[in-house]
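> from the sequence below, what's the structure:
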Amino acid sequence: MLNRGYAYATIISSKCHGQTLLSYLASLYPHSTPQVWQQKLNNGEVTLNGVIATGSESVTSGQTLIRNRPPWIEPDAPRHFEVLLDDPHLLAVNKPSGLPTLPGAGFMENTLLRLVQKHVPDANPVHRLGRGTSGIVLFAKTPQAASSLTANWNTPKTQKIYRALAQNVAEQDVYEILTPIGRVPHPRLGSVWATNPNGKPSKSLAKVISRSASTTTFEVSLNSGRPHQIRIHLASIGHMLVGDPLYGVTGQPLESLPGVPGDGGYFLHAEFLKFHHPITGEQINLEARLPSGFPLHQ
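Below you'll find the predicted structure:
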C-alpha cells in the first residue's frame, strides 16, 4: 500500500550561497546522482521559496527548499506493540525490534509514532530507540509532562537500563565507559555517530549479567543520551553487539562495507525505566519483557 508521500524542508545555509540548486542537491544528498536529481526537478518535485524549481537557479542563504517525495511503498516492519502504562499524561509501550520510532529512512507510516498517534493523537515520544532496538519508549500526552520529562531525561532522576548481548568474554564484572561520541566519516551516508576524541562527553555503566564461551550479556545504564551510545560504547571496549552490522572494534564503523544505523540484527533491549511521574510525583517503575528471539544464554 502506498503511503501519503512526504515533504522534506531545508533552509539554504550561507555556506551554499551562490551554488546552483542542482549542485546543491547533489552535494547535500549524495544518495542520488545529479542526473536523478534533475529528473526529480523535471517532475516538479522540488520548490524553492514556493516556486517549482528547474535546478539552474542560484540558491540564496535563507531560502526554503522543499522536496516533495511522491507516495511510495514502505519496507515491511512489525506493527504490534505492548502498552505498559497509559494515563492522562503518559503512555509507555514496548517497541518491537524492526519498527522505527520516528519517520525517516524510507519509513513514514510504518513507525511507532504513526501507530501510536492513530489511537492517541497528542502523544509524542520523549526519546527514541534505534529501529533494531526493542523495549520501552515513553510518550508524553501533555506539554507539561513533556517539559518535565525532557528536563530530567539525562539526569540521575531518570534511570534507563538496557540488556545487551555482546561479543567476547568480559574480563571485568563492571565497566564505566566514558568514550566521547561524535560524527565520523561513513562511505554510504557521509557521516555517522561513533567514537571520536573530539566528540561529546558520554557515560555508560555496563555490568555483566552472564558469560558464555564467546559472548557476554550486559546490563547497561545510561548517564547521557548520545545516538547509538550503547552500541558504540560496548564496541569501544572490545564488546561489539552480536550481529551489529555497523560498529566494529573501537566503536568505529566496520572497515568493510559497514551497514547503516537503521540496520537490525543485533540484540539490544530497553528493559527498565524508572522515574517520578511528572505531574503526580509518583515513583514509576516500568519493565518491558524481553522479545522471544532475545538469547538468554549463548
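> make it CA atoms for all contacts and neighbour counts henceforth
Will do.
> stretch 138-147: which residues count as buried?
Leu138, Phe139, Ala140, Lys141, Ala145, Ala146 (16 or more other C-alpha atoms under 10 Å).
> actually stretch 145-162, sorry about that
So for stretch 145-162, counting by 16+ other C-alpha under 10 Å, buried means Ala145, Ala146, Leu149, Thr150, Trp153, Asn154, Thr158, Gln159, Lys160, Ile161, Tyr162.
> can I get those in JSON lines with distance to Ser134 and secondary structure?
Shown next, in JSON lines, are these (distance: C-alpha to C-alpha, whole Å; DSSP: H, G, I helix; E, B strand; the rest coil):
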{"residue": "Ala145", "distance to Ser134": "23", "secondary structure": "helix"}
{"residue": "Ala146", "distance to Ser134": "22", "secondary structure": "helix"}
{"residue": "Leu149", "distance to Ser134": "21", "secondary structure": "helix"}
{"residue": "Thr150", "distance to Ser134": "21", "secondary structure": "helix"}
{"residue": "Trp153", "distance to Ser134": "19", "secondary structure": "coil"}
{"residue": "Asn154", "distance to Ser134": "20", "secondary structure": "coil"}
{"residue": "Thr158", "distance to Ser134": "19", "secondary structure": "coil"}
{"residue": "Gln159", "distance to Ser134": "17", "secondary structure": "strand"}
{"residue": "Lys160", "distance to Ser134": "13", "secondary structure": "strand"}
{"residue": "Ile161", "distance to Ser134": "12", "secondary structure": "strand"}
{"residue": "Tyr162", "distance to Ser134": "10", "secondary structure": "strand"}
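> one more, please, to line up against the first structure:
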Amino acid sequence: MNFASLKRIKVADNPENIEEEEDDLYEHLTIKADPGQTLMRLDKFITLHSNYSRTKIQNAIDTNSVKVNGSSVKPSYKIKPGDAVNIYVAKPPKEPTEVLPEDIPLHILYEDDAVLIVNKEADMVVHPGYNNWNGTLVNALVHHFDNLPTSKNGAIRPGLVHRIDKGTTGLLVIAKTEFAMQHLAGQFADHSTERTYYAIVWGEPKEDKGTIDINLGRSFKDRRVTDVFPEGDHGRRAVTHYEVLKRLRYVSLVKCNLETGRTHQIRAHMKHLGHPLFGDPTYGGDKPLRGNMFSKYKQFVDNCLQMLPRQALHAKTLGFEHPTTKKWMQFDSEIPQDMKELWEKWEHYVQYN
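Sure, this is the predicted structure:
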C-alpha cells in the first residue's frame, strides 16, 4: 500500500482591502510521495491524495499549475518515490454570497474571450469586504460581464486573480473563464508575471537601484499593517527590485518591480528603506519627512497632501502569458493625473527654493 504525506498550506482570510496579496485567492497543496511509492501517472496520484475533481486536476496540469520537484512536467509523467508535487488551484466557494451589480464605468484597456485588462482608478476598492460592500470593482464587473469565474466565497470575487489596494491606481487582469483563472493563478503563484509600479517616495534613496529581499508579515501590534522581519523568523519572503528614475531633493520617483506579491509589499519595503511613499497614511508618508520645517515649507507639503490624499503608487505595467494563445501579453498605463501634478508641483518648488 502506498502512502503520501500531505500538507495543506492555509492562508488567513482577510476582509480588509489590501495591496498585492494574491496568495489567499488560491490554494496551495503539497503532496510528497513516500519512499515506497510505485510508478503512477501524475493525474491519478493527485486524485488519490486530494479531494479535487478530475476536471480541476486536469485543468491545473494543463495550465502548468502543477509542479513536480519545482518543475513543470507532462501529464504523462510518472510519480516516483520522493517526488514533491505542488498544486495551485483557485479556492472553492465557502458559502453562497451575493454581489449586487452596479453600473460603474470601467476603464478597459483590452478584452478578449479569456481576459480583461482594467486600469483601476484611485479610491476604488477591488472587492467587497468590511465597510466596503458597494462601489467596488467587483460590483462593476458583475454588472458589465456575465458568468465570471469565482475564486473565493462564491461570487464575492468573480474574475479576480490578483488585486491592488484601494488607494493604488493601475492595471489589473481579470479572468473571464475558469481555465483562464486557473492559468493566471498559476503564473501569479510561481511569480512568472511581470509587474512594474511607479511610486513617489520621501527623500532620495542612497543607491540608484537595488533589491529589497526581506520577509514581510502581519504586524503583531496591528493586523492592518505589514511589518518587516529582517531576521526571517516571521512572515514570508518578499522581494522588490527598485530603481530611482528622478530625484528632487525632497522626494524621488522610483520604479519598483515585484518578484513576489505580499500585502503592502512596496509600501512596507520602501518604509524599511527609509523612504515611505508620499501620502501613505499607514506607513508614515502623510506628514513632512524631508526639508526644513519652517511654516512656508510645511504649508507647501500640506497643499501637496491635499492634492494627493493617498499613497503615490501606480501599477504601471503588467505582463503575463495569455491563457489560451500562450503568447506573452504586455500592457502599459499612463501615470494618473494627480501623481503627474504632484511631481510638477515639487519640480516647481525645488526650482525656486
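> mind checking the TM-score on these two?
Here the TM-score for the pair of chains, by TM-score structural alignment, normalised by the length of structure 1, is 0.65; 209 aligned residues with a C-alpha RMSD of 2.4 Å.
> list just the nearest of the buried residues of stretch 145-162 of structure 1 to Ala170 of structure 1.
Closest to Ala170 of structure 1 out of those is Tyr162 (17.0 Å), distances taken as C-alpha to C-alpha.
> structure 2: which residue goes with the closest one?
In structure 2, the residue paired with Tyr162 of structure 1 is Tyr197, using TM-score structural alignment.
> can you classify the nearest residue to its match once chain neighbours are set aside by secondary structure?
Counting by C-alpha to C-alpha, 6 or more residues apart in numbering, Ala315 is the residue found nearest to Tyr197 of structure 2 once chain neighbours are left out, at 4.4 Å. Secondary structure, DSSP: H, G, I helix; E, B strand; the rest coil: Ala315 of structure 2 is strand.
> so what's Met124 of structure 2 up against?
By C-alpha atoms under 8 Å, 6 or more residues apart in numbering, the residues touching Met124 of structure 2 are Gly135, Thr136, Leu137, Lys166, Gly167.
> could you redo the last one with a cut-off of 10 Å?
Asn132, Gly135, Thr136, Leu137, Ile164, Asp165, Lys166, Gly167, Thr168, Thr169 (C-alpha atoms under 10 Å, 6 or more residues apart in numbering).
> out of those residues, which are shared with structure 1?
When you map those onto structure 1 and apply both residues aligned by TM-score structural alignment, their matches' C-alpha atoms under 10 Å, the shared contacts are Asn132, Gly135, Thr136, Leu137, Ile164, Asp165, Lys166, Gly167, Thr168, Thr169.
> tell me the residue in structure 1 aligned with the second one.
The equivalent of Gly135 of structure 2 in structure 1 is Asn110 (alignment by TM-score structural alignment).
> helices and strands around the helix or strand containing Leu115 of structure 1, which ones?
Using DSSP states H and E, Leu115 of structure 1 sits within helix 112-119. Counting contacts by 3 or more C-alpha pairs under 10 Å, 6 or more residues apart in numbering; DSSP states H and E, helix 112-119 of structure 1 packs against strand 90-95, strand 124-125, strand 134-140.
> follow-up on the earlier one: now the contacts of Met124 of structure 2 in TSV, with distance to Lys206 of structure 2?
Formatted as TSV, these follow (distance: C-alpha to C-alpha, whole Å):
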residue	distance to Lys206 of structure 2
Asn132	39
Gly135	41
Thr136	39
Leu137	38
Ile164	28
Asp165	27
Lys166	30
Gly167	27
Thr168	25
Thr169	27
